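# Give the three-dimensional model of this entry:
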Amino acid sequence: MADTYDLIVLGSGPGGYVAAIRATQLGLKTAIVERELLGGICLNWGCIPTKALLRSAEIYNYLQHAEAYGLSNDKPSFDLAKVVARSRAVSKQLNQGVAHLMKKNKITVVMGEGKLTGKGKLSVTVDGKATELQAKHIIIATGARARDLPFAKADGKRIWTYRHAMTPAEMPTELLVIGSGAIGIEFASFYADLGAKVTVVEMLDRIVPVEDSEVSAQLAKSLTKQGLVIHTSAGVESLKTDAKGVAATIKTSDGKSVEHRFSHAIVAVGIAPNTENIGLEPLAVKTTKGHIDTDPYGRTNVPGLWAIGDVTAPPWLAHKAMHEAVTTAEAIAQELGNKDVHPHAADPKNIPGCTYCRPQVASVGLTEAAAKEAGYQVKVGKFPAIGNGKAIALGEVDGFVKTVFDAKTGELLGAHMIGAEVTELIQGYTVGKTAELIDEDFVQTVFPHPTLSEMMHEAVLAADGRVLHI
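A predicted model of the protein is given here:
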């Protein structure tokens, strides 16, 4: 007889494990199924270990410029194996933390390959042996994986995905990064800081193309100043490996195709959802380009079947998955009769995005161009880091904060930042957008001095023609 639950969660990434925790808080008997490692890609091979790597690169960069701070540090060096080992140790700690949370919340963990076998039914296979599970509701949280180039499959030796790039057997000397989204740019920044000669190829007309165009331009300027070579409106036509490295034919914006040699290449051209072989087709689950279609609460077109995270629509971000997890768990509890929960779906325009390169990039809401395309009359404020005392004291003066407001109502439509620690600062604007604050609310808020957050205040003042420090 199948084990029976109120809820089964397939996948234990940020969306999956948070959904399981919230469900048990609401009194639901819950199981979670995971085929590899608790915490999923984010904790084990994504968000967290990459930040550990980037922190090492950041400190190494500071060591190389110690003299600018009145310090001395002759011939700084690094041990790549130890840098990677620290990153893996951070991941291991968090993986163990998720295991502890599952035990603390009395969530049944079933390790193995999960597959839907009917409405409310799931089969979990380990070493050829299947266990049958049954639930009133099932959440699909299987996430996504790196997308391969059709003409250049990653081999882990010369052609890498993000996963290979996190545990390199050797340090690249000349690195090609294909794609300039968050993953591509973060690895480009990491390896450049460690001394590799890095070339970035982006098919669109600017790097980090989802960001505001002024942020893209500033980042390109900063990275070029650091020694990176950036090709936009360009493409890689072929990629061939041999014992010595990679030969790439790059077609640049002028239409010319030239072969270049690199020691390694990272392919960062997007993701593919993990929707194959999990039993969606017999249930006729609706998808768009492989991603599962849902309503704002995570419902699919099949009653009792829900989906969250990267397996659904963009943005494909861990914090979006975690918010969806809570919303969906609460919606399920509500359907099961809990009248005390009131799930709130997130507005995609209120979900911040962060890129942890050097300098950092962060944003929330509409870009200036998107706001104008949507028909808004906008007022825009911009404040440079060079005008901020804390940024000058830190020696981090590349960057700015930009705000986009509705000129008629004062509604904050978007905020865009590039510079030191802006991935921490962006939450101030995110709270403001969620709370539906207007420009005057930000103006009347007291920002502590000296802090980088004062740039946020000044960028609002600038939108109203009241900027103080430039």
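# hey, let's count contacts and neighbours off CA atoms from now on
Noted.
# count of neighbours near the residue nearest to residue 239 when sequence neighbours are not counted?
With Cα to Cα, 6 or more residues apart in numbering as the criterion, residue 239 has its nearest non-adjacent residue at 4.6 Å, and that residue is residue 248. Residues near residue 248, counting by other Cα atoms under 10 Å, number 20.
# wait, residue 248 sits on residue 235?
No: using Cα atoms under 8 Å, residue 248 is not in contact with residue 235; the gap is 10.0 Å.
# and this one, so I can compare the two:
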Amino acid sequence: MAASNFDLIVIGAGPGGYVAAIRGAQLGMKVAIVERENLGGICLNWGCIPTKAMLRSSEVFHLMHRAKEFGLKATGVDYDLDAVVKRSRGVAGQLSGGIGHLMKKNKVTVFMGDATLPAKGKVSVKADKGTEELTAKNIVVATGARARELPGLEADGDLVWTYRHALQPPRMPKKLLVIGSGAIGIEFASFYNTLGADTTVVEVMDRVLPVEDAEISAFAKKQFVKQGMKIMEKSMVKQLDRAKGKVTAHIETGGKVEKIDFDTVISAVGIVGNVEGLGLEELGVKIDRSHVVTDEYCRTGVDGLYAIGDIAGAPWLAHKASHEGVMVADLIAGKHAHPVKPESIAGCTYCHPQIASVGYTEAKAKELGYDIKVGRFPFIGNGKAIALGESEGMIKTVFDAKTGELLGAHMVGAEVTELIQGYIVGRQLETTEEDLMNTVFPHPTLSEMMHESVLDAYGRVIHM
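The predicted structure is shown next:
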């Protein structure tokens, strides 16, 4: 058995934990990682990756129905849900195996089991074969989060699903209710609606995708409705009456309660951090609403103990967790580390149409007291978008009128989850409107719209 003393122990092998372990190993540390379920965590096994694989299937299915528009013939277009799921699971499995390979390559010792922190600098791992006691000067907690369950709306895997059930559905829903219109809810609504489920989305806030810029939300909603979704905003599911093969949802809107029958419900009402049973509070770690309280360097206040990723609070995104993992490893190694700024982290939602954003919304920039300039450009004005048959969409940019700083960028339409990176790099390099205006964007590309949106903010737009 490997010696049980390490320089760094990471608890949780999701996109935060496994990246922290790799970076620690690169910096010459002796690293162990503890995982109770799957290498790659939720993101890779039950989240980001398998959902994208399923959404790709629905996107291709959608395009097959549009064959005629492109001068093509496709008859008898259909799908096989089991095969769609099988492909999705295969993609997740392939990548999870890849993480195992990376751990070996970087000489990270993997312990499969449940971790607890019995004392400072100690990790106890309970596995099938018994318990192993590990020690390290530095411990990173990266245990992630799970689906929030509301009383009375709990999942049962048959009529009421969480994201996990939705990824391995026992059947194809005919009449589907999705509770919550954040990224997870709207992606599943988009997938099942495209495959033909009669889909209703209920959102408690005043608009779908409530974290996005209001204009982008409104545009996306219009597209969802056009695709046949029913969207109920400022609404709340008060209770679910379960019977054989059907669920009656009591949905309250503006004080009135409506009862609607569905055969399937997907609950996507947020997440709670996996903070229980680790022994964190006994060590003196502060926990606020299921999340570990940390400083900007992910330090918990307990010497040598760090928390990264979903357990350390919003934004709950894999790429934020990975960057925090690298930052903490650098910090432990005595290198210069840069805190991760939440407003520099992009959010991407892979519904149809896609949505991507970084920085402040127009409303937030105004609320923070900025004098702003706003530019917009529609997909219909872009040659590549029209050639692709994807003319529905828009790009919106928000600038500080005084300094020309790019405060935020918000997009809805085809491939915007890839386009957003241009603005992220721009913000990282502290770009101004002048730099962006003088950048030559290749033609014909969707990225030209990014240029035009900037030009529009300053009254110089060409193709509109």
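# How far away from the center of its chain is stretch 253-264 of the second structure?
Chain-centre distance of stretch 253-264 of the second structure: 28 Å, with Cα atoms, centre = their mean, to the nearest Å.
# can you list contacts of it?
With contact meaning Cα atoms under 8 Å, 6 or more residues apart in numbering, stretch 253-264 of the second structure is reached by 158-161, 173-177, 233-236, 245-252.
# Quick one: buried ones out of those residues?
Buried members of these, counted by 16 or more other Cα atoms under 10 Å: 159-161, 173-177, 233, 235-236, 246-252.
# Tell me the counterpart of residue 393 of the first structure in the second structure.
Matched across to the second structure, residue 393 of the first structure falls on residue 387, judged by TM-score structural alignment.
# Tell me how many other residues crowd its match.
Per other Cα under 10 Å, the neighbour tally for residue 387 of the second structure reads 11.
# Could you verify that it is part of a strand?
No: under DSSP: H, G, I helix; E, B strand; the rest coil, residue 387 of the second structure falls outside any strand and is assigned helix.
# buried stuff in stretch 39-59 of the second structure?
For stretch 39-59 of the second structure, by 16+ other Cα under 10 Å, it's 39-59.
# Same question for stretch 374-391 of the second structure.
For stretch 374-391 of the second structure, burial by neighbour count (16+ other Cα under 10 Å) applies to 374-385, 390-391.
# From residue 152 of the first structure, how far off is the residue nearest to residue 239 of the first structure?
10 Å (Cα to Cα, to the nearest Å).
# shared neighbours, those two?
Residues touching both residue 248 of the first structure and residue 152 (Cα under 8 Å, 6+ apart) are 238, 239, 240.
# Around residue 443 of the second structure, how many other residues sit close by?
Using other Cα under 10 Å, residue 443 of the second structure has 11 neighbouring residues.
# got it, and residue 202 of the first structure?
The number of residues packed near residue 202 of the first structure is 25, by other Cα under 10 Å.
# now swap in residue 364 of the second structure and tell me
Under the neighbour criterion other Cα under 10 Å, residue 364 of the second structure is assigned a count of 14.
# That one matches what in the first structure?
Here residue 364 of the second structure is matched to residue 370 in the first structure, going by TM-score structural alignment.
# sec struct for its match, please.
Secondary structure, three-state DSSP: residue 370 of the first structure is helix.
# Surely residue 174 of the first structure and residue 196 touch.
Yes: applying Cα under 8 Å, one finds residue 174 of the first structure in contact with residue 196, separated by 5.6 Å.
# The shared contacts of residue 248 and residue 152 of the first structure, buried ones only, as a PyMOL selection?
In PyMOL, a selection of the buried entries from these looks like this (16+ other Cα under 10 Å):
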select buried, resi 239
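# contacts for stretch 275-288 of the first structure?
Contacts to stretch 275-288 of the first structure, defined as Cα under 8 Å, 6+ apart, come from residues 114-119, 142, 290-293, 300-302, 311.
# which of the residues in the longest strand out of those in the first structure are buried?
Longest strand in the first structure, counting residues (DSSP state E): strand 129-140. Buried residues in strand 129-140 of the first structure, counted by 16+ other Cα under 10 Å: 132, 133, 134, 135, 136, 137, 138, 139, 140.
# how many other residues sit next to residue 314 of the second structure?
Neighbour count of residue 314 of the second structure, defined by other Cα under 10 Å: 11.
# that's a helix at it, yeah?
No: the assignment for residue 314 of the second structure, made by three-state DSSP, is coil rather than a helix.
# give me the number of residues near the residue lying closest to it once chain neighbours are set aside?
Excluding its sequence neighbours, the residue lying closest to residue 314 of the second structure (Cα to Cα, 6+ apart) is residue 342, at 8.0 Å. Using other Cα under 10 Å, residue 342 of the second structure has 12 neighbouring residues.
# right, and residue 342 of the second structure touches residue 316 too?
No: between residue 342 of the second structure and residue 316 there is no contact under Cα under 8 Å: 10.2 Å.
# For the stretch 51-200 of the first structure, which segments are assigned as helices?
Using DSSP state H, counting those that start in this stretch, the helices of the stretch 51-200 of the first structure run over 80-104, 162-166, 182-193.
# Buried deepest among those helices, which one?
helix 182-193 (a mean of 24; mean count of other Cα atoms under 10 Å).
# Can you find the partner of residue 460 of the second structure in the first structure?
In the first structure, the residue paired with residue 460 of the second structure is residue 466, using TM-score structural alignment.
# ok, now residue 438 of the second structure?
Applying TM-score structural alignment, one finds that residue 438 of the second structure aligns to residue 444 in the first structure.
# how far away is the most centrally placed residue in the second structure from residue 168 of the second structure?
For the second structure, residue 317 is the residue whose C-alpha lies nearest the centre (Cα atoms, centre = their mean; 4.9 Å). As for residue 317 of the second structure, its distance to residue 168 of the second structure is 22 Å (criterion: Cα to Cα).
# same check, this time on residue 71 of the second structure
As for residue 71 of the second structure, its distance to residue 168 of the second structure is 35 Å (criterion: Cα to Cα).
# Check residue 243 of the second structure too.
To residue 168 of the second structure, residue 243 of the second structure is 22 Å away according to Cα to Cα.
# Looking at the two, which has the bigger crowd around it?
Ranked by neighbour count (other Cα under 10 Å), residue 243 of the second structure and residue 168 place residue 168 first, with 18 against 10.
# Could you check what's spatially nearest to that one, not counting adjacent residues?
Leaving aside its chain neighbours, residue 168 of the second structure sits nearest to residue 85 (6.3 Å; criterion: Cα to Cα, 6+ apart).
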